[in-house]
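J.: Quick one, what's the 3D model for this:
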Amino acid sequence: MKVKDLAELVGISVRTLHHYDEIGLLKPDTISEAGYRYYSERNLDTLQQILFYKELGFSLKQIKEVLEEPGFNQQKALVWQRKMLLEKRDKLNQMILTIDKTIQYKKGDIHMTSEEKFKGFDFSHNPYEKEARERYGDKKVDETAKGMTQERQEEMNNLYRELAAIRHTDPASKEAQEAIKKWFILLNKIGSYSLDAFKGLGQMYILDDRFTKNIDQFGEGLAQFMSEAMGSYADDHQKI
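T.: Reported below is the predicted structural model:
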């Protein structure tokens, strides 16, 4: 399948597919002598994975890292993606229902309790906590929770503000990496984070709405910036 045909099939631009090729995210299996890109069925499966992960909030860099992991299993990934999308759908359906009821309430058609006005806004459940405990252990997760004193929280808030001020720069830049190093050091004062755990935590910043909302109150897009900066920091220092 030529690049134009694939773009029309999926509903994305040719430029996007060229960009995916340039960054090594989706390289066509065949390139003709004339320079035409031809995409195989395997390429289509990979593109499907990319789009599912994008829908779940992954950055292109993080998607590339996931797809390149030696143990990556597409079938297991699809099962996990389905689970996350179902949870997202259920939450959205509940919020739509709350909006519909609120419209009726504003019209005077129904009575609505205070509790019903906020149905669907569930910040008490963290769907990624179980995964975090499985990956990093109960001790590490509990240490992080217990180590959060008021003084430490203010230290974190100050660092959030510092990072927010540079969130529009390249997450891999020297300035960003020096700032995110402070975050790595601070987290290790609270608990004990390996580079892999640090990178995994960064991924949760954009996968878990609770993390994203809390971090982005210091500046829209901060969670995404920190996630990418943490990934770059972990990758660079694992090479040392």
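J.: can we go C-alpha only for contacts and neighbour counts from here?
T.: Noted.
J.: Against residue 133, how distant is residue 213?
T.: Separation of residue 213 from residue 133 (C-alpha to C-alpha, to the nearest Å) stands at 22 Å.
J.: here's the other one to compare against:
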Amino acid sequence: MELKINEVAKLTGVTVRTLHYYDEIGLLKPSKVSEASYRLYDDDAIELLQQILFFKELDFPLNEIKEIVKSASFDRTEALKKHKELLIKKRKRIDKLIKLLEKTIEGECNMSFKEFDNIDFENAKKKYAKEVKERWGKTDAYAESEAKTKNYDKEQWQKVNEEGGDILKAFAENREKSADSKEVQALVKEWQDYITKRFYKCTNEILKGLGLMYSQDERFKENIDGYGKGTAEFMSQAIAVYCRK
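T.: Presented below is the predicted three-dimensional model:
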């Protein structure tokens, strides 16, 4: 079975725009593109999309999901079993909240708050996230970053964070300029060099993917826009220009 992108969107509830974004960052590419330029998705691609949505349901960021599902050692069946365990825990908590609501609607005076306790699910999710990253998140970039940062002490991390913050602040201060201006493009190069020096070799391909995530992934966007509203989108545009050269 092969579905066009709009058919996949209708089937899954994932918007066409989001599917385009997943394609751009290399998370989920169409199985092939027809002569008429239609993106087509086969059963394997649909299964991968389902797996991505399971990870998203558990609040994994897209960059980590990509590392995991692209890992050669990724075990889809085992991952699905773990997803099931966590979703069952989530459902049990929701069922308890529904029962509490029903009692309250019926007029029963119940001052119980234990139903709101989410610690069991959160602890299980954190444990699973740790296991996933250890087993399937070991891309070359991940391994290099882990090796570089494992011995950073508190002062070194402070220095690293300050360096990154200074560059992001500079992007914010220059966001009224053109994304292809000499000053802004110099900042992109500085950001790429910063990532390479402090974490892992940031190739243009990796940088391009990061740029897309800065404007599309809410976690990245919120953090970067903390330096000034619109900074994430501006930075994304500047990186796109840089990577086209």
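J.: returning to what we had before: ok, residue 213 and residue 133 of the first structure, which is more surrounded?
T.: Neighbour count, other C-alpha atoms under 10 Å: between residue 213 of the first structure and residue 133, residue 213 has more, with 18 against 14.
J.: Show me what residue 82 of the second structure aligns to in the first structure.
T.: Residue pairing (TM-score structural alignment): residue 82 of the second structure is matched to residue 80 of the first structure.
J.: you'd agree residue 27 of the first structure is up against residue 19?
T.: No: at 9.8 Å, residue 27 of the first structure does not count as touching residue 19 under the criterion of C-alpha atoms under 8 Å.
J.: Compare those two (neighbour count), which wins?
T.: For residue 27 of the first structure versus residue 19, neighbours defined as other C-alpha under 10 Å are more numerous around residue 27 (20 against 14).
J.: And residue 241 of the second structure, what's its match in the first structure?
T.: So, by TM-score structural alignment, residue 241 of the second structure is left unmatched.
J.: Count the neighbours of residue 241 of the second structure for me.
T.: Neighbours of residue 241 of the second structure using other C-alpha under 10 Å come to 16.
J.: now the strands for the first structure?
T.: 30-31, 37-38 (DSSP state E).
J.: Now render the ones you listed as CSV, adding distance to residue 187 of the first structure and mean neighbour count.
T.: Converted to CSV, those look like this (distance: least, C-alpha to C-alpha, whole Å; neighbours: other C-alpha atoms under 10 Å):
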stretch, distance to residue 187 of the first structure, mean neighbour count
strand 30-31, 45, 14
strand 37-38, 45, 18
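J.: Of those strands, which is nearest residue 115 of the first structure?
T.: strand 37-38 (54.9 Å; C-alpha to C-alpha).
J.: For residue 9 of the first structure, which of the strands of the first structure is the nearest?
T.: Short answer: strand 37-38, nearest of the strands of the first structure by C-alpha to C-alpha, at 13.9 Å.
J.: mean per-residue distance, the closest one to the second structure?
T.: Taken over the aligned residues, the distance from strand 37-38 of the first structure to the second structure averages 1.2 Å (mean C-alpha distance after the TM-score superposition for the first structure).
J.: so where is that strand in the second structure?
T.: Counting by TM-score structural alignment, strand 37-38 of the first structure corresponds to residues 39-40.
J.: Return the distance of that stretch from the chain's centre.
T.: The chain centroid and the centroid of stretch 39-40 of the second structure are separated by 23 Å under C-alpha atoms, centre = their mean, to the nearest Å.
J.: do stretch 59-71 of the first structure as well
T.: That offset, for stretch 59-71 of the first structure, works out to 12 Å (C-alpha atoms, centre = their mean).
J.: Give me the buried positions along that stretch.
T.: 59, 60, 62, 63, 64, 66, 67 (16 or more other C-alpha atoms under 10 Å).
J.: And stretch 20-40 of the second structure, by the same measure?
T.: So for stretch 20-40 of the second structure, counting by 16+ other C-alpha under 10 Å, buried means 20, 21, 22, 25, 27, 28, 29, 30, 31, 39, 40.
J.: now the helix ranked longest in the second structure, how far from the centre of its chain.
T.: As assigned by DSSP state H, the longest helix anywhere in the second structure is helix 76-105. In terms of C-alpha atoms, centre = their mean, the centre of helix 76-105 of the second structure is set 23 Å apart from its chain centre.
J.: Who are the packing partners of it?
T.: For helix 76-105 of the second structure, the packing partners by 3 or more C-alpha pairs under 8 Å, 6 or more residues apart in numbering; DSSP states H and E come out as helix 43-57, helix 119-136.
J.: What residues sit buried inside that helix?
T.: For helix 76-105 of the second structure, burial by neighbour count (16+ other C-alpha under 10 Å) applies to 79, 83, 86, 87, 89, 93, 97, 100.
J.: got it, and stretch 181-190 of the first structure?
T.: Applying 16+ other C-alpha under 10 Å to stretch 181-190 of the first structure flags 183, 184, 187, 190 as buried.
J.: Sort out for me which of those are in helices.
T.: 183, 184, 187, 190.
J.: Report the central residue of the second structure.
T.: By C-alpha atoms, centre = their mean, the second structure has its centre lying nearest to residue 62, at 2.1 Å.
J.: Now for the aligned partner of that one in the first structure: which residues touch it?
T.: In the first structure, the residue matched to residue 62 of the second structure (TM-score structural alignment) is residue 60. By C-alpha atoms under 8 Å, 6 or more residues apart in numbering, the contact set of residue 60 of the first structure is 25, 50, 54.
J.: Quick check: closest non-adjacent residue to the second one.
T.: Beyond its immediate neighbours in the sequence, the residue positioned closest to residue 50 of the first structure (C-alpha to C-alpha, 6 or more residues apart in numbering) is residue 63, lying 6.5 Å away.
J.: who touches the one you found in this structure?
T.: Counted by C-alpha under 8 Å, 6+ apart, residue 63 of the first structure has contacts 25, 50, 53, 54.
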